[in-house]
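Novice: take a look and give me a structure for this.
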Amino acid sequence: MRPAAPRPTIKTLSEMTGYSIATVSKALANSPVVTEATRAAIFAAAEQVGYQASLRGRSLRTGKSYQIAVLMPLSVAKSHEWNGVEHAEILAGIAEGLEGTPYRIAVHLVRDTEDSLATVRSIVEGHQADGLIFSGILADDPRVALLLERGFPFVTLGRSRNAPPHAFVDIDSGWAAQAATSRLIDGGHRRIALVNPEPSLAYSLDRIAGYSRALAEAGLPVDPALIADGDLTARHGKAAALALRALPDPATGFVCVNESTALGVLSGLHETGVIIGRDASVIAYDDINASAYFFPPLTTFLYPLETLSRVLAQFMLRLLEGEAPAALTHFVRPELIIRQDDCLHP
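Specialist: All right, here's what the predicted structure looks like:
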């Protein structure tokens, strides 16, 4: 029986890469004094020989947990629709962004804003993680305020409207809502509905602002009855469509918060005998591009959520290396994919 190969050590990596044991040790500890090129070479060698450092030992030496906490709404985890797809892509993107580093994701399920704030406080005070990533940002977000006060590293998917500068990745929801509404106006629609998330969310207010700008530019009034607030489900989309078509002057154009609600809107319109492309037009907004397979296929504002989530991870690593949060902002506009003329054909 052949003896087992000796377990690779830091000395092994030093001999393989030509770097000193001190440099290898610093690279494995993710020290900011090691260049990215050096760190990459050392991690590549470690992966090649199957080197596994003792995370517990490293934590004792550095005082770090090597955990990046990610908050996920419990309602998503329990959803019976496809709400969880978005959060699965967020987690996948963050995990990819952390590859080659000693950091790992720790998912924390939260029920609501109060529970989320308590979880954030517990993570910070209990030193359960070295940084925090979360989405679902409120216009006045108490989590952002707490983390800024404590000086704890965090990156958000979305921006808090009223907070001091902080690290974030965000999509220009206001521009997308304005562009979608303007497209429907150009197609002859005058009764345009906004199927929107809860107004406590920062991007919900951005979407209302963009929608309102488009109407104002066309000389059309904003009718509050045409703004349908709710969750991000197909169920909400269908209920909104049924209510909006039941108005004395029903909606003919629909700007949807995501493809899930757009699917529900299609179902509601079909139930009321409305023909898409003749009596009504629907524009979707999402990251998985499922609307290409809806019948009929829908015009969509598409954004690559998994790619953006990798940026979340990169920003977190840069924060942990000491970079200023205000310098770590990434703001993008989604891509318009046209599949309908989106015109009203009475």
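Novice: switch to C-alpha atoms for all contacts and neighbour counts from now on
Specialist: OK.
Novice: ok, which stretches of this protein are helices?
Specialist: Assignment of helices within the chain using DSSP state H yields the ranges 10-17, 21-28, 36-49, 55-62, 74-77, 83-98, 113-125, 142-150, 173-186, 202-217, 234-245, 259-271, 305-320.
Novice: how about these, which one is nearest Ala225?
Specialist: Taking C-alpha to C-alpha as the criterion, helix 234-245 is the member of these that comes nearest to Ala225, at 7.9 Å.
Novice: any chance you could list what contacts the closest one?
Specialist: 81, 193, 195, 225-226, 228, 230, 250-252, 256, 260-269, 272 (C-alpha atoms under 8 Å, 6 or more residues apart in numbering).
Novice: apply 6 Å and report the result again.
Specialist: 250-251, 260-261, 263-265, 268 (C-alpha atoms under 6 Å, 6 or more residues apart in numbering).
Novice: list the buried residues for it?
Specialist: For helix 234-245, burial by neighbour count (16 or more other C-alpha atoms under 10 Å) applies to 234-245.
Novice: quick one: neighbours of Val49, just the number.
Specialist: Neighbourhood size, Val49 [other C-alpha atoms under 10 Å]: 14.
Novice: ok, Ala53 next?
Specialist: Other residues close to Ala53 by other C-alpha under 10 Å number 16.
Novice: which residue sits closest to Ser20, ignoring its sequence neighbours?
Specialist: Of all residues not flanking Ser20 in the chain, Ser14 sits nearest, at 5.6 Å (C-alpha to C-alpha, 6 or more residues apart in numbering).
Novice: to clarify, my last question referred to Tyr103.
Specialist: Among residues not flanking Tyr103 along the chain, Tyr66 sits closest, at 4.7 Å (C-alpha to C-alpha, 6+ apart).
Novice: look up how far Ile105 lies from the one you found.
Specialist: Distance, Tyr66 to Ile105, by C-alpha to C-alpha, to the nearest Å: 9 Å.
Novice: and these two? Which one has more around it.
Specialist: Neighbours per residue (other C-alpha under 10 Å) separate Tyr66 from Ile105, with Tyr66 holding more: 23 against 19.
Novice: separation between the more buried one and Ala179?
Specialist: From Tyr66 to Ala179 the distance is 42 Å (C-alpha to C-alpha).
Novice: one more sequence to fold, the one below, so I can look at both together:
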Amino acid sequence: MPVTIKDVAKVAGVSPSTVSRVISNHPRISPKTAAKVKRIMIEMGYHPNMVAKSLVSKKSNTLGVILPRPAEELFLNLFFSEFIRGIVTQATRQGYDLLMSSGTTESEEMEAITRFVKGRRVDGVILLSSKKNDPTVKFLREQNFPFILIGRSDEHADVLSVDNDNVQAAYDVTKYLISLGHERIGFVSGPPQLVVSQDRLEGYKKALKESNLPMKSHWIVEGEFLQESGYRAMSMIMNLADRPTALIITDDLVAYGVVRGITELGYQVPDDISLFSFNNISISELTTPPLSSVDIGIYQMGYTASQALLRNIQEDQHDQRRIVIPHRLIIRQSCAKMNSQERS
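Specialist: Okay, the predicted model is just below:
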């Protein structure tokens, strides 16, 4: 006969309801009791029937993750892989699985969100990007459904979110390049509809204005978070008569395309142009030259997002707030002082 919750409870010397709470990772069960019950479950070969459990508890023990682009495109960028690793680590510790979905259009994203919520397929949702006038945020708020936003909502200050201070981070990078003597600084941005793109561009402009330095529209290029975007940007920027002597790039993957484009045009980094990027993914220090980049704590952001959402779900907390992860400037060899570069 299959082992039941009552069998486990009898051996563990606890009530069946306590075993159920251990299975649900209830926060009020002491670590000692939870460890004991889990050990006995393993020894007795007990496996919870999660489908039956979800019917009773009306919980799926699953988190939904909405990917901002098609998966085959998204996972070309190690940023998202590291982010998902952080989410999975915390979710697994709490006994939760992940259900991921993506869409190529806004309507497809809304369809995925609707399936998650209306079908009760997940207990909460993690949105991996924040957009201006985001309909998914509006929908989840209307449904009073637990969710967390990666980034900053430009409309709702009370939304539970995990983010960096992207205005300050871009400001810090720009001021660092200015301290090296650069006066013509360009910016390779992400998609303009994303709040992170707006914030980083704002920080860049703020630093230039404070230092009374020029900010020219043709020094700013918008694109996707793809290597090809950076590659294409260089054919325009490096052919300008007044081209920048330094570039800030909003994503490391884009920066790899920038380096490739610069090299193919016969220029060198940092002798001809300095580069400073964002995200500090693992291979940034392995590029030639090693890439200066802003460490935004990718894994920590994913881990914290999962942790905060699960606390909201399990403890029914509604004190929505914005969690800010500190950033660090990682200085490597892709930036040089102006006195070691030719002024043109």
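Novice: kindly provide the TM-score of these chains.
Specialist: Aligned and superposed, the two chains score 0.90 in TM-score terms (TM-score structural alignment, normalised by the length of the second structure); 339 aligned residues with a C-alpha RMSD of 2.3 Å.
Novice: count of residues packed around the aligned residue in the second structure for the residue nearest to Ser20 of the first structure?
Specialist: Under the alignment (TM-score structural alignment), Ser14 of the first structure maps onto Ala9 of the second structure. As a burial measure, Ala9 of the second structure scores 19 neighbours (other C-alpha under 10 Å).
Novice: surely Ala9 of the second structure is in contact with Ser15?
Specialist: Yes. Distance between Ala9 of the second structure and Ser15: 5.5 Å, which falls inside the contact criterion (C-alpha atoms under 6 Å).
Novice: now distance to Ile90 of the first structure too, for the buried residues of helix 234-245 of the first structure, in TSV please.
Specialist: Below are the buried residues of helix 234-245 of the first structure laid out as TSV (distance: C-alpha to C-alpha, whole Å):
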residue	distance to Ile90 of the first structure
Ala234	20
Arg235	23
His236	23
Gly237	23
Lys238	26
Ala239	28
Ala240	27
Ala241	29
Leu242	32
Ala243	32
Leu244	32
Arg245	35
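Novice: of the residues you listed, which is the nearest to Pro164 of the first structure?
Specialist: Looking across those and measuring by C-alpha to C-alpha, the closest to Pro164 of the first structure is His236, at 33.4 Å.
Novice: ok so, going back, would you agree the residue nearest to Ser20 of the first structure is in contact with Ile21?
Specialist: Yes. Counting by C-alpha under 6 Å, Ile21 is a contact partner of Ser14 of the first structure at 5.5 Å.
Novice: so what sits against both of those two?
Specialist: With contacts defined as C-alpha under 6 Å, 6+ apart, no residue is shared by Ser14 of the first structure and Ile21.
Novice: what lines up against the residue nearest to Tyr103 of the first structure once you look at the second structure?
Specialist: Using TM-score structural alignment, Tyr66 of the first structure pairs with Asn61 in the second structure.
Novice: if I look at its match, how far off is Glu73 of the second structure?
Specialist: Here the criterion is C-alpha to C-alpha. By it, Asn61 of the second structure lies 28 Å from Glu73 of the second structure.
Novice: ok, now Glu111 of the second structure?
Specialist: Applying C-alpha to C-alpha, the value for Glu111 of the second structure to Glu73 of the second structure is 20 Å.
Novice: ok, the two, which is more surrounded?
Specialist: Neighbour count, other C-alpha under 10 Å: between Glu111 of the second structure and Glu73, Glu111 has more, with 15 against 11.
Novice: what do we get in the first structure for the more buried one?
Specialist: Residue correspondence to the first structure (TM-score structural alignment): Glu111 of the second structure is matched to Ala118.
Novice: what's the match for Tyr203 of the first structure in the second structure?
Specialist: Tyr203 of the first structure maps onto Val196 in the second structure, with residues paired by TM-score structural alignment.
Novice: for Ala290 of the first structure, find the nearest of the helices of the first structure.
Specialist: Shortest separation from Ala290 of the first structure across the helices of the first structure is recorded for helix 259-271, at 7.0 Å, computed as C-alpha to C-alpha.
Novice: the second structure: matching residues for the closest one?
Specialist: Per TM-score structural alignment, the counterpart of helix 259-271 of the first structure in the second structure is residues 252-264.
Novice: run a quick neighbour tally on the residue mapped onto Ala324 of the first structure from the second structure.
Specialist: By TM-score structural alignment, Ala324 of the first structure lines up with Gln317 in the second structure. Residues near Gln317 of the second structure, counting by other C-alpha under 10 Å, number 13.
Novice: what sits closest to Gln317 of the second structure if chain neighbours are left out?
Specialist: Of all residues not flanking Gln317 of the second structure in the chain, Arg311 sits nearest, at 7.1 Å (C-alpha to C-alpha, 6+ apart).
Novice: any idea how far that neighbour is from Tyr299 of the second structure?
Specialist: In terms of C-alpha to C-alpha, Arg311 of the second structure sits 18 Å off from Tyr299 of the second structure.
Novice: who has more neighbours, these two?
Specialist: Comparing Arg311 of the second structure with Tyr299 by neighbour count (other C-alpha under 10 Å), the higher total belongs to Tyr299, at 19 against 14.
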